[in-house]
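> Attaching a predicted model along with its sequence, questions to come.
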Amino acid sequence: MLIMLIDVCSEEQISSMSLLVFMKLATCLINVPDDVCCKFVSMALRKLVMAVNESALSEMFSVSKDWFDSDKETVRYLALKVFAEFSQYFRDTKLSSSKLIEISCSVMLSLSQSGLMETKPENIISASIEFITLLLEPSKLEVFRNVVCSGQYITKFGEVLVSCLNCSSSKDLQLCSLFLDKLLSSGDAALVDKFNEAFDGGFETICRILCIQLGVKRFDQRVSEQALKNLAVLMIGLKTNAFTQITYRLEKMCWKEVVRYHDQAFRRLDLDDMCRKFMPIIYREIKRKSVKNTEELYELAMEVAVLFKSKLVKSSILTGYHFVKKNRLRRRKSEGRMPKQWLCLIQLGKL
C-alpha cells in the first residue's frame, strides 16, 4: 500500500512526510521477524529514498548518521541496516556520493578499533561486512577504492575478514565468502592485488582457512560451495609451494571423509566440482589458445589430461563419449544447412 502511495504522490508531498515514514520503516527492518515482510519493508524504504528531494534525503542521512554514533548497539545495528538500503539505490548526485563516502568512512573507522572482535557484538560486525560487500558493485566501486582500500583501513579490514572466516558462525562465513566472491568478480586486478598485500599471508592464508572450513565435522553445503568457488580462483594466483600445500590439504580432506564419514560424499563431490572449474584452463592450453603459448604449459596440460583420462574413465566409456560427441557435431553441421522452418518442425516432431 505504501509503495503504491509513493508512486502516486508528488515529490513535494512525499518529502514533507518522508522523515516520519523513514523512521517507521527503518525500525521495521530489525523488528519484523518474517523474511518476506522484511523484503517488502526494504523495497518501500528504497522507493522512499529514490522519491524524495535533496533536502529530505540529506535529513534522512543525518538521522542515520546520528543512529550510528549512538552508544546503544541496537541503534547502531539499525543504522547499518539503513546504510545498506541507502547504498543499494543511492542516486548519482554529489550529495548521495559524498554521503556514501562519509558513512563508508564511519563504518571502516568502527571496524578499525582495537579489540573489535572481543568487544563488538556479532550482528554489528556482520552488518558492517554486508555493507562493505555492497560497495563492490560496479556503480560504487570507486567508493570502495577510495575508502576501504586506503592505507589506514585495508590492513585492519583484512584482519577482521580472516578472524570472521576462522569463526564458527555460519552467517559470518557466508558473508565473508560472499565478499571474497564479489572482490574476485570485480574484474579489477589492481584492487585484488592490493587486497592480497594488505595483511600477512594474503590470499594464501585465506586458502588455508577455506580448506579448514571444508574439513569441519559440521558440514554446511552453502559454505562449502562458496569456499570451493573462491578456492578455484585464489589458487590460480598462488606460488608453486603454496599451491602444492593446498592441494595436499584437499587430498587429505577427501581421504578423511572416506575413512571417518562412510555415509557422506559431500566433500568429494564438491572437490570434483572444483576440478571441473579448472578444466577450461587445461583445455585452453591443450588447444594452444593461451596468450602465453609456451611448450612447457602445453606439455603440462597434456600430462594432466592423460592423468585424468587414466584415473577417471575407462577406455570403453571414453569411446562412448567420443561417439556421442561425433553425433552431436554431425547433427549441428546438418542443422546448419537447414532452413530455420525445417529445424522448428524437427523439434516439434513433425518431420
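Thanks, I have the structure now.
> For the rest of this, base every contact and every neighbour count on C-alpha atoms.
Fine.
> Now Asn166: closest residue in space that isn't a chain neighbour?
Computed as Cα to Cα, 6 or more residues apart in numbering, the closest residue to Asn166 that is not its neighbour in sequence is Ile209, at 6.6 Å.
> Can you report how many residues lie near that neighbour?
Ile209 is flanked by 17 other residues according to other Cα atoms under 10 Å.
> By residue count, what's the longest helix in this protein?
For the chain, the helix with the greatest residue count under DSSP state H is helix 315-337.
> Name the residues that touch that one?
Leu343 (Cα atoms under 8 Å, 6 or more residues apart in numbering).
> Tell me the helix or strand right after it.
Using DSSP states H and E, the next helix or strand after helix 315-337 towards the C-terminus is helix 340-347.
> what about that following helix, distance to the chain center?
Relative to its parent chain, helix 340-347 has a centroid offset of 41 Å by Cα atoms, centre = their mean, to the nearest Å.
> in that helix, what's buried?
Using 16 or more other Cα atoms under 10 Å as the test for burial, helix 340-347 gives Leu343.
> elements contacting it?
Of the remaining helices and strands, none touches helix 340-347 by 3 or more Cα pairs under 8 Å, 6 or more residues apart in numbering; DSSP states H and E.
> and Glu303, how many neighbours?
The number of residues packed near Glu303 is 14, by other Cα under 10 Å.
> From Thr319, how far off is it?
Using Cα to Cα, to the nearest Å, Glu303 is found at 20 Å from Thr319.
> just Arg268 next, same as before
According to Cα to Cα, Arg268 and Thr319 sit 26 Å apart.
> Which one's more surrounded, these two?
Taking neighbours as other Cα under 10 Å, Arg268 and Thr319 compare with Arg268 leading, 17 against 12.
> quick one: which helix or strand includes that one?
Per DSSP H and E: helix 266-286 holds Arg268.
> Compute the distance between the nearest residue to Phe68 once chain neighbours are set aside and Asp193, please.
Spatially, and ignoring its direct neighbours in sequence, Phe68 is nearest to Arg76 (4.5 Å; Cα to Cα, 6+ apart). Distance, Arg76 to Asp193, using Cα to Cα: 32 Å.
> try Gln174
Taken as Cα to Cα, the span from Gln174 to Asp193 is 22 Å.
> For the two, indicate the residue with more neighbours.
More crowded of Gln174 and Asp193, by other Cα under 10 Å: Gln174, with 19 against 13.
> I'd assumed Val223 was in contact with the more buried one.
Yes - using Cα atoms under 8 Å, Gln174 is in contact with Val223, at 5.9 Å.
> mind checking how far the longest helix of the chain is from the chain centre?
For helix 315-337, the distance to the chain centre is 37 Å (Cα atoms, centre = their mean).
> and the direction of it versus that of helix 340-347, what angle?
Angle, helix 315-337 to helix 340-347, by axes from the mean of the first three to the mean of the last three Cα atoms, to 10 degrees: 140 degrees.
> here comes the other one, which I'd like you to weigh against the first:
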Amino acid sequence: MHSLSLDAQLHRFLQWIDQTRPTRLAVVMDRNTERDCLPLIQPLLPPHTDFLCLSDTGEAIKTLEHAHALWSHLDSVGFDRTSALVGLGGGTVTDLTGFVASTYLRGIDFWLIPTSLLAMVDAAIGGKTGINLQGAKNRVGTFQTPSGVSLHPPFLRTLPKRETRSGLAEHVKHLLLTSSTPLDGAQLTHWMTDGDGLDLDKVGETILQSVTIKSRIVAQDVTEKNGLRKQLNFGHTAGHAVESWAMQEERDLLHGEAVAWGMRVALAASTLKFGDPNGTMAQAARWIAKHLPCPVIPPDAETLWPWALQDKKNEEQTVQMVLLQDLGQPVTDQPMPFEAFDEAVRLAEKMV
C-alpha cells in the first residue's frame, strides 16, 4: 500500500516522475478537472506529456468505449512498458485510468491524483480498477495498486456542496464499520458546505482517518480472498442497485448519494436481523437521511432486485449483504432473500 500522507505540494508525484522518467506520460481527465485542476499541475509536467480529456463526466466514462479510445491513443503514439498514465479526477476518472493502465501491454505504471472527496477517501485507495457493463457497476476490472496516490486537499475547493456530501458518504461508511461512536459525535458538521467553505486542516485529518481505515482493511485482504475486504461493501448492495437503476432511467444520482441510501437499507436490514436495543442503528439511519439525503425517490424493492442480483459479492444467485450487529461490528456474507430485502427497503424509508 502507498504511504498514508497528504501530498499538499505534490512533491511525491514530482519525485516519482523524476525517479522513473517515463518515456511517455499522459494525463487522463474529464472536462471539469481539465478546467479546475489541470492548471495547477500542468507547469510541473514534462514537455512530452499528452493530455487526454474524456468526452463525458461521471459514470458515463466508465465504459469499454472510453477504455478502447484510450488504449487506441496510447498504441497509436507509441506508449511502451516504460510509459505511464496519470489519473486526474474523481472516482470515475481514477477507476478508468487504473483499468486502462493495468491492461495496456499487460500493465504500465500509473499515478492517481484524486480531485473529489469520494476519490480521496475511497475510489483511489485500495488498488481496484473497473468499468461498468450493461448498466451494472464495476463488472469488469482488475486489482492493481498504483505507483502512488497524491492526496491534495486544495482540489476540494473546486467542489459544490453536493459533491462534498457525496464523498462524505464513503467516510461515514468507514466510521460505521470501525467505530461505536454515534455519527452525531463524529465531528462531521464542517463538511456541510461547498468547497470554498471547507477548513482544509480538518479536511486533511478526515481524509487521513478514512484512508487509514480503508488501507488497514485492504492490507489484510488485497484481492478479496478471505472475506475481510467485503466489509467495505457495506451499503453498496442496495446502493449499486439504485445507482444502476438511476443510470438506466437517466436520473441524476451521484455514487455517494446512492451509497448513503444503501447504508440506510443496510442499517434497516441489520435492525431486522439483529435488533437495535440501544437505538444506535436507527439513529445512524436518521443522521444519514438528514445530512446525506437521496435526491431521487428510489423505486420499490421489486424494481431494484434484478440489479441487486448482479452484485459482485453474491454467491450462487444469492444476494449477500454486509450488515452491522452494532456500530463498529460488521458481519459479511449475510444472505438476503427478496422478502428480507423488501422489508429492509420499506423500513429504511421510515427511519427518518
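Looks like it arrived, so ask away. What you see is a predicted model; the values in this text were computed from it and never measured.
> What does the superposition give as a TM-score?
For this chain pair, the superposition-based TM-score is 0.30 by TM-score structural alignment, normalised by the length of structure 1; 192 aligned residues with a Cα RMSD of 7.3 Å.
> Give me the distance between the helix or strand just after the helix holding Arg268 of structure 1 and the centre of its chain.
On the C-terminal side of helix 266-286 of structure 1, the nearest following helix or strand under DSSP H and E is helix 295-312. Per Cα atoms, centre = their mean, the displacement of helix 295-312 of structure 1 from the mean C-alpha position of its chain is 31 Å.
> Identify each buried residue in helix 295-312 of structure 1, please.
Those would be 297-298, 301-302, 305, for helix 295-312 of structure 1 by 16+ other Cα under 10 Å.
> What about Phe83 of structure 1, how many residues nearby?
Per other Cα under 10 Å, the neighbour tally for Phe83 of structure 1 reads 22.
> residue contacts, it?
64, 103, 131.
> Dump these to CSV, plus distance to Leu141 of structure 1 and secondary structure.
As requested, these are exported to CSV (distance: Cα to Cα, whole Å; DSSP: H, G, I helix; E, B strand; the rest coil):
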residue, distance to Leu141 of structure 1, secondary structure
Ser64, 22, helix
Ile103, 15, helix
Phe131, 13, helix
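> Any of those residues buried? List them.
Among those, those classed as buried by 16+ other Cα under 10 Å are 64, 103, 131.
> circling back to that earlier point, which of the contacts of Phe83 of structure 1 sits closest to Gln347 of structure 1?
Comparing these against Gln347 of structure 1 with Cα to Cα picks out Phe131 as the nearest, at 48.2 Å.
> ok, that closest one touching Leu80?
Yes - at 7.2 Å, Phe131 of structure 1 and Leu80 qualify as touching, with contact defined as Cα under 8 Å.
> downstream neighbour of the helix or strand hosting Val63 of structure 1 in the secondary structure list?
Secondary-structure element containing Val63 of structure 1, defined by DSSP H and E: helix 54-68. As assigned by DSSP H and E, the chain's next helix or strand after helix 54-68 of structure 1 is helix 73-88.
> where does that next one sit relative to the chain's centre, distance-wise?
That offset, for helix 73-88 of structure 1, works out to 20 Å (Cα atoms, centre = their mean).
> So for the helix or strand Leu184 of structure 1 falls within, what gets flagged as buried?
If you go by DSSP H and E, Leu184 of structure 1 is part of helix 170-185. For helix 170-185 of structure 1, burial by neighbour count (16+ other Cα under 10 Å) applies to 172-184.
> With distance to Arg46 of structure 1 added, can I get those residues in CSV?
Output for those, formatted as CSV (distance: Cα to Cα, whole Å):
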residue, distance to Arg46 of structure 1
Asp172, 25
Leu173, 27
Gln174, 24
Leu175, 22
Cys176, 25
Ser177, 26
Leu178, 22
Phe179, 22
Leu180, 26
Asp181, 25
Lys182, 22
Leu183, 25
Leu184, 27
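> So Lys202 of structure 2 belongs to a helix, correct?
Yes - under DSSP: H, G, I helix; E, B strand; the rest coil, Lys202 of structure 2 falls within a helix.
> Please tell me how far it sits from Leu208 of structure 2.
Applying Cα to Cα, the value for Lys202 of structure 2 to Leu208 of structure 2 is 10 Å.
> the more surrounded of those two?
Taking neighbours as other Cα under 10 Å, Lys202 of structure 2 and Leu208 compare with Leu208 leading, 17 against 13.
> Could you look up the SS state of that one?
Here Leu208 of structure 2 is helix, with the state taken from three-state DSSP.
> now do Leu323 of structure 2
The three-state assignment at Leu323 of structure 2 reads strand, by three-state DSSP.
> Now do the same contact list for it.
Leu323 of structure 2 makes contacts with 234, 266-267, 269-270, 330-332, 334, as judged by Cα under 8 Å, 6+ apart.
> who touches stretch 297-308 of structure 1?
Stretch 297-308 of structure 1 has contacts (Cα under 8 Å, 6+ apart) with 282-283, 285-286, 288.
> try it again with 6 Å
The contact list for stretch 297-308 of structure 1, computed with Cα atoms under 6 Å, 6 or more residues apart in numbering, reads 282, 285-286.
> Dump those residues into CSV; add distance to Arg249 of structure 1 and neighbour count as well.
Putting the contacts of stretch 297-308 of structure 1 into CSV (distance: Cα to Cα, whole Å; neighbours: other Cα atoms under 10 Å) gives the following:
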residue, distance to Arg249 of structure 1, neighbour count
Ile282, 22, 20
Glu285, 26, 22
Ile286, 27, 19
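> Dump these to a markdown table, plus distance to Val324 of structure 1.
What follows is the contacts of stretch 297-308 of structure 1, written out as a markdown table (distance: Cα to Cα, whole Å):
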| residue | distance to Val324 of structure 1 |
| --- | --- |
| Ile282 | 22 |
| Glu285 | 24 |
| Ile286 | 21 |
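> what's the closest of these to Arg260 of structure 1?
For the contacts of stretch 297-308 of structure 1, the nearest to Arg260 of structure 1 is Ile282 (32.6 Å; Cα to Cα).
> circling back: quick one: the residue nearest to Phe68 of structure 1 from Leu25 of structure 1, how far?
16 Å.
> so how far is the helix holding Leu184 of structure 1 from its chain's centroid?
Going by Cα atoms, centre = their mean, the spacing between the C-alpha centre of helix 170-185 of structure 1 and its chain's C-alpha centre is 5 Å.
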